[in-house]
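A.B. asks: sequence first, then the predicted structure:
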Amino acid sequence: MKKKKMDDQHFDKTIKGRLENFEGPDFDPTALADLRYRLASITTAPWYARYRTELIVISALLFFTLFNVLWQSQVEVNREQSFIQVMDSLKTSQRIIIDLQQRLSALRRITSDSSNASSKPMTPMAEGKLNEVDNLLSQLLEEKGNNDPSVIALLGQVSEFLRSEPGMNGDQSPPATPLSLLPSATYHFPLPASSDSARISLDQVTLKENGGTAEAKEKHLTAAMARELKKHFQKGVGIRLGPAASLSAITYSPGPRVPSVGGGLMSDWILSPSLSMETGIIYAPRFYDREGSTMMELQNLPGVDESLGSLKEVDITSQVVQFPLNLKLYVPLSRRTEGVLGGGYSFLLYLRQDLEYGYQFNDDFDGRFQGLKSTYEQAKPRFYPGTLNLSAGTSTLLKNDARLEFSLYYQYGLGDSGLEQVKANSFGLRTAYWFTIR
């Protein structure tokens, strides 16, 4: 009890001594006025100030997408209609050629069956069939022109037949043979003015004899036929333009795995129906944080102040822009859907980096550890080693001649990047909405 009383007396004596030795500062009226002025001049930054750049980019993307959708809805897209018109023209020419081939076969059969008959003048039936062939040839010449390879080949067959068959010189009397009794055959129609002929066989056209006229019924185009048509009618380099968005997981080495969302404006240069070159600009911010015992290699970061205490954590926000350059290969899956395989390289530009440090120090007054934060900003743009890109997905043709593309992609970092000097690999999903410009 006596010892406790002495401790209390010692404590009271210590407090009394400190209070007696304490000298308060002189009151300064100007200091209070200055404090009030400073408090009035302090403005609280709104919550969106930190994400101003991201919001501007997202707003621009939304505006561009909305503008293009409205523009596409107002402008009539004629590309699909031109394909339909071309197919109608091809089918019409195909029907004429098939009819001519059948009539030539009928005439050959007539002359073959009557090759041993006595010489007689040409009957009205044979003369009528020749007139039908002549009319069909005239119609074909008017539609296709005399330089078309299919017309030249057919005219050669007719000329050879007229020269070689004695029945066409008035020697034979051809019997009547219905065209419906002729054997079916498969003919091929080469596309005009093309080094690679797209063959359209009769298994894609259904013929029906109705009053001597062959009528065709359209079947669905195969993926190969659609590609051949695109290849034939493509003039120069095609251009697609549209917004793109990505959702990925970035793995830092060393460091954690964090999610990331990006978006930008892309262009696709169509070199051929099976090959294109993709480029554009993608804004993809990166977030990197380290804490605890893994901070030793980050002691040399700019802005670290050891006088504030021991460094315990760091959060780095990087504003990163990518400039991809990818080569894409298209594999037809159906008439409107294609598989897409891509590979290329992305340039990395760091626009700005914001570093936030967390320190811990021992408060001598109460003996407890306290936390303190400081910030550092690197606002000078700088290029870093880029990434190797690989992707695989599908591209679907929509009714308005636009395309919707989904793909899985992987980006492999080719070097250390950022002030933190770490390698970043990412894997995720990307989508793009392509508007056909040309």
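C.D. replies: That came in fine, so what should we check first?

A.B. asks: C-alpha only now, for contacts and for neighbours.
C.D. replies: Noted.

A.B. asks: please name the nearest non-neighbouring residue to residue 385.
C.D. replies: Using C-alpha to C-alpha, 6 or more residues apart in numbering and skipping residues adjacent in sequence, the residue nearest residue 385 is residue 415, 5.3 Å away.

A.B. asks: any idea how far the one you found lies from residue 125?
C.D. replies: Noted for residue 415: a distance of 84 Å to residue 125, by C-alpha to C-alpha, to the nearest Å.

A.B. asks: point out the other helices and strands that the helix or strand where residue 12 lies packs with.
C.D. replies: Using DSSP states H and E, residue 12 sits in helix 2-21. The helices and strands touching helix 2-21, judged by 3 or more C-alpha pairs under 8 Å, 6 or more residues apart in numbering; DSSP states H and E, number zero.

A.B. asks: how far is whichever strand or helix holds residue 329 from where the chain is centred?
C.D. replies: Here residue 329, judged by DSSP H and E, is contained in strand 310-332. Distance of strand 310-332 from the chain centroid (C-alpha atoms, centre = their mean, to the nearest Å) equals 18 Å.

A.B. asks: re the thing from before, are we agreed that the residue nearest to residue 385 is in a strand?
C.D. replies: No - read with DSSP: H, G, I helix; E, B strand; the rest coil, residue 415 is coil and lies in no strand.

A.B. asks: before we move on, back to that, helix or strand right after the strand holding residue 329?
C.D. replies: With elements assigned by DSSP H and E, the helix or strand that comes after strand 310-332 is strand 337-362.

A.B. asks: buried residues, that next one. List them.
C.D. replies: By 16 or more other C-alpha atoms under 10 Å, the buried positions in strand 337-362 come out as 337-353, 355-361.

A.B. asks: follow-up on the earlier one: hmm, the residue nearest to residue 385 is touching residue 348, no?
C.D. replies: No - with contact defined as C-alpha atoms under 8 Å, residue 415 does not reach residue 348; the gap is 10.8 Å.

A.B. asks: hey, what's in contact with both of those two?
C.D. replies: 384, 385, 386 (C-alpha atoms under 8 Å, 6 or more residues apart in numbering).

A.B. asks: what's near enough to touch the residue nearest to residue 385?
C.D. replies: With C-alpha under 8 Å, 6+ apart, residue 415 has these contacts: 384, 385, 386, 422, 423.

A.B. asks: from these, which land in strands?
C.D. replies: In strands, judged by DSSP state E, the following of those are found: 384, 385, 386, 423.

A.B. asks: for the nearest residue to residue 356 once chain neighbours are set aside, list the residues it contacts.
C.D. replies: Ranked by C-alpha to C-alpha, 6+ apart and with sequence neighbours excluded, the top spatial neighbour of residue 356 is residue 375, at 4.4 Å. With contact set as C-alpha under 8 Å, 6+ apart, residue 375 has these partners: 303, 354, 355, 356, 357.

A.B. asks: show me which of those is closest to residue 310.
C.D. replies: residue 357 (10.2 Å; C-alpha to C-alpha).

A.B. asks: mind listing what that closest one touches?
C.D. replies: Residue 357 sits next to 304, 311, 312, 313, 314, 315, 373, 374, 375 when contact means C-alpha under 8 Å, 6+ apart.

A.B. asks: okay, pairing it with this:
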Amino acid sequence: MDDHQFDKRIKDKAEHYQDTGADEAGALAGLHAKLAGFTYVPWYVRYQKTIGYTAAVLCISLLNFGVFSYLQNQHDETLQSTQHALKDQQMAYDSLKLAFETLKETKTDTVYIVNTIEIPAANGQAIASTDGEQSIYFSTIYRPTTPFLSGNGYHSLGIRQLSEVRTEPLKVKMASQKEKVKKKSSQRVPAKVLRAIEKHNMQGIGFQYGPTLRGFQLLTDEVAGDPGWAAGMMAEFILSPAWSIETGIQYANSSYELDDAPLLGENVAGYPGIDDALGELEQIEQTTHALIVPVHLKYHHPISKNRYLFASAGISPHYYALQRFEYEYEDELNATEAESSIKTDKGSWYPGTYDLNLGFEQKLNNKSLLQFSVFYNHAIQPMGVEGRTLRMIGLNSAFKFRVK
């Protein structure tokens, strides 16, 4: 359409315009009223049931996979332990056989002497003596006539008197070697070596899971909340000796109490079910029951063979299954007090919190491990029907089973 055609259409519309006499102001007001009736619904609210079912199926699948892997691993561990035992026995047998063959073919050529020893001859002179440093000296007059001595060594088994002298320093030498081995084993192994050993033993992606329990202190912008707790099942997919992904599901119970409700100011409008007819609002108590689905990236740093330090970061989407609000009012005019309560059990998903964790891990003998950590969570956006920005700080513990 060129400019000439466009001008012609505008001109025709203007010439054929007829005033209907309708109330345009009323129509505009009606349009505004209609638009006010619409509310914005976040995307995750529309799919909250689907997300909930998906999370439940995922957690059940993780649990089933963990149980199956654990039972399969138990069978593999029995087989591996039997193979290791047979291998150890074979190595011990080969070592003993080698030692026996060596002893059978080797002649003793060294005598160890701790103190000065003199072997009297018929004429009262000594045949041999030592200087205390395991060196033997012979009298020159007896050197040709001592067939049981060869150089600086003991040759014949017929002289039983020297057996005690020969074995005592050997015991001291063996004890010294044990001390050296013990001292070397107590030295710290570098983290790089420990990771190399674990990487060598890994077969694909590792897996461990187990129950977790944590306690925390809830914080809001206006007041510190009550102590809360959470418990659930967590699983780790081990990508390498240093990195893993942790996820699972937890049930959490938290609450807070606001003794001076007027501090909320205009924010009090976000609290449901407030009845101004009962008097002036003085106190608010809130309790939340929620499901949490953490997703964390975790880094491990070995400090010994069985001890690790770890740090993790991630997010934890929250599903608010139930919220309960209790209010206390005071009517100064009539000198009365009143209470009211309301609960909202229409579940809602929220993006949840940013999470940071620092902790310690101890491996146990039965392929299980203990984890302890401190954590800090901060809400990504306001949560709950009242729209509060929450923070949590606390301690977390977990007992996990390594199944792969």
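C.D. replies: Good, I have the coordinates. Remember, predicted model here, so these are calculated numbers, not experimental data.

A.B. asks: mind listing the strands for structure 1?
C.D. replies: In structure 1, the strands defined using DSSP E lie at 205-210, 213-218, 238-253, 257-272, 275-283, 286-291, 310-332, 337-362, 369-378, 382-397, 403-413, 423-436.

A.B. asks: out of those strands, nearest to residue 101 of structure 1?
C.D. replies: strand 213-218 (12.0 Å).

A.B. asks: tell me which other helices or strands that closest one touches.
C.D. replies: Secondary elements touching strand 213-218 of structure 1 (3+ C-alpha pairs under 8 Å, 6+ apart): helix 79-113, strand 205-210.

A.B. asks: same thing but 6 Å
C.D. replies: Using 3 or more C-alpha pairs under 6 Å, 6 or more residues apart in numbering; DSSP states H and E, the elements in contact with strand 213-218 of structure 1 are strand 205-210.

A.B. asks: can you say which of the strands of structure 1 is nearest to residue 98 of structure 1?
C.D. replies: Nearest of the strands of structure 1 to residue 98 of structure 1, taken as C-alpha to C-alpha: strand 213-218 at 8.5 Å.

A.B. asks: between helix 79-113 and the closest one, find me the angle.
C.D. replies: Going by axes from the mean of the first three to the mean of the last three C-alpha atoms, to 10 degrees, strand 213-218 of structure 1 is angled at 140 degrees with respect to helix 79-113.

A.B. asks: would you mind pulling the contact partners of strand 213-218 of structure 1?
C.D. replies: 205, 206, 207, 208 (C-alpha atoms under 6 Å, 6 or more residues apart in numbering).

A.B. asks: check the gap between the nearest residue to residue 222 of structure 1 once chain neighbours are set aside and residue 397 of structure 1 for me.
C.D. replies: Spatial nearest neighbour of residue 222 of structure 1, chain neighbours left out: residue 335 (6.0 Å); criterion: C-alpha to C-alpha, 6+ apart. Distance from residue 335 of structure 1 to residue 397 of structure 1, counting by C-alpha to C-alpha: 9 Å.

A.B. asks: next one: residue 401 of structure 1 from residue 82 of structure 1, what distance?
C.D. replies: Residue 401 of structure 1 sits 12 Å away from residue 82 of structure 1, going by C-alpha to C-alpha.

A.B. asks: for these two, indicate the residue with more neighbours.
C.D. replies: residue 401 (17 against 12; other C-alpha atoms under 10 Å).

A.B. asks: what residues does stretch 422-432 of structure 1 touch?
C.D. replies: Under C-alpha under 6 Å, 6+ apart, the answer for stretch 422-432 of structure 1 is 243-253, 405-413, 415-416.

A.B. asks: what do you get for stretch 319-335 of structure 1?
C.D. replies: By C-alpha under 6 Å, 6+ apart, the surrounding residues in contact with stretch 319-335 of structure 1 are 223, 274-285, 338-352.

A.B. asks: hang on, the earlier thing: which one of the strands of structure 1 lies nearest to residue 143 of structure 1?
C.D. replies: strand 213-218 (17.5 Å).

A.B. asks: give the buried residues for the closest one.
C.D. replies: For strand 213-218 of structure 1, the neighbour count (16+ other C-alpha under 10 Å) marks 215, 216 as buried.

A.B. asks: okay, helices next: where are they in the stretch 1-150 of structure 2?
C.D. replies: Using DSSP state H, counting those that start in this stretch, the helices found in the stretch 1-150 of structure 2 span residues 3-15, 24-36, 43-46, 48-105.

A.B. asks: make a markdown table from these and add distance to residue 262 of structure 2 to it.
C.D. replies: What follows is these, written out as a markdown table (distance: least, C-alpha to C-alpha, whole Å):
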| stretch | distance to residue 262 of structure 2 |
| --- | --- |
| helix 3-15 | 59 |
| helix 24-36 | 29 |
| helix 43-46 | 31 |
| helix 48-105 | 34 |
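
A.B. asks: wait, which of those is closest to residue 129 of structure 2?
C.D. replies: Of the helices of the stretch 1-150 of structure 2, nearest to residue 129 of structure 2 by C-alpha to C-alpha is helix 48-105, at 27.5 Å.

A.B. asks: quick one: map residue 305 of structure 2 onto structure 1.
C.D. replies: By TM-score structural alignment, residue 305 of structure 2 lines up with residue 335 in structure 1.

A.B. asks: now for that match, how many residues are close by?
C.D. replies: For residue 335 of structure 1, the count of nearby residues is 16 (other C-alpha under 10 Å).

A.B. asks: and it, how far from residue 398 of structure 1?
C.D. replies: Distance, residue 335 of structure 1 to residue 398 of structure 1, by C-alpha to C-alpha: 11 Å.

A.B. asks: just residue 349 of structure 1 next, same as before
C.D. replies: Using C-alpha to C-alpha, we find residue 349 of structure 1 at a distance of 34 Å from residue 398 of structure 1.

A.B. asks: again, but for residue 210 of structure 1
C.D. replies: Relative to residue 398 of structure 1, and taking C-alpha to C-alpha, residue 210 of structure 1 is found at 37 Å.

A.B. asks: tell me which of these two has more neighbours.
C.D. replies: Taking other C-alpha under 10 Å, residue 210 of structure 1 and residue 398 do not tie; residue 398 has more neighbours (12 against 9).

A.B. asks: need the contact list for the equivalent of that one over in structure 2.
C.D. replies: Structural alignment places residue 398 of structure 1 opposite residue 364 in structure 2 (criterion: TM-score structural alignment). The contact partners of residue 364 of structure 2, by C-alpha under 6 Å, 6+ apart, come to none.
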